[in-house]
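In: Structure for the following, please:
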Amino acid sequence: MSKIQSPCVGVCKFKRSGPAGQHCIGCSMTEDQKKISKSLKKPKAMRAFLALVMAQQQVMGKYGHWRAAYLKRCLKKGRRVPDEVRDAS
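Out: Take a look at the predicted model:
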């Protein structure tokens, strides 16, 4: 099974305020969440984390750009698109 791509889309600008502090304008993760995502090794844990980030984006709003950017990043890195992203339309 191939590695799950991180929710990060390579923007990394923490300019959006949220309940957990500053969030990235590209993916909605906080700096702490970005650190956590780098430490996740098991696909099951990464899929769960990806679902959490997607739910966070939905609550915060204004992340409609993320899915297309994530799909492009998966393609560039040669990684399979997780079902959680593929099914979320």
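In: Could you use CA atoms for every contact and neighbour count after this?
Out: OK.
In: wait, doesn't residue 9 sit right on residue 26?
Out: Yes: A contact is recorded between residue 9 and residue 26 when judged using C-alpha atoms under 8 Å, the distance being 6.2 Å.
In: Can you check which residues contact both of the two?
Out: residue 66 (C-alpha atoms under 8 Å, 6 or more residues apart in numbering).
In: Second input sequence below; structure requested for side-by-side comparison:
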Amino acid sequence: MAKTWKNAPSPCIDVCKFKRKGRCIGCSMSREDKASFKRLDSKDDKKAFLTALVERLKEQGGLPFWATAYRRKCEKQGVPCPLDKLPVDA
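Out: You can find the predicted model right below:
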């Protein structure tokens, strides 16, 4: 069984332009968010982080673009995409 949450890559999709109140226009994370994701060890923490991020992206209208890029990133890294485990239309 694949460890979807344990192996979840960073939600960063390598756009890194901080123009929306200190949040990246690609992934909607702040610099602090990016640093904190790297320190998350448990699957529950990663799941909570990604769930909150998906909700933020939905509110901002950036979910379709980000979800496509994140799925591609997971595929390139050869890991299961955590979005498939979330109850969202990502």
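In: Show me the residue at the heart of structure 2, geometrically.
Out: Closest to where the C-alpha atoms of structure 2 average out (C-alpha atoms, centre = their mean) is residue 11, at 2.8 Å.
In: After alignment, which residue of structure 1 pairs with that residue?
Out: Alignment note (TM-score structural alignment): residue 11 of structure 2 maps to residue 7 of structure 1.
In: For residue 36 of structure 2, what is the enclosing helix or strand?
Out: Here residue 36 of structure 2 is covered by helix 31-39, with elements defined by DSSP states H and E.
In: That helix maps to which residues in structure 1?
Out: Counting by TM-score structural alignment, helix 31-39 of structure 2 sits on residues 31-39 of structure 1.
In: average offset between that stretch and structure 2?
Out: Comparing stretch 31-39 of structure 1 with its match in structure 2 after superposition yields a mean distance of 0.8 Å (mean C-alpha distance after the TM-score superposition for structure 1).
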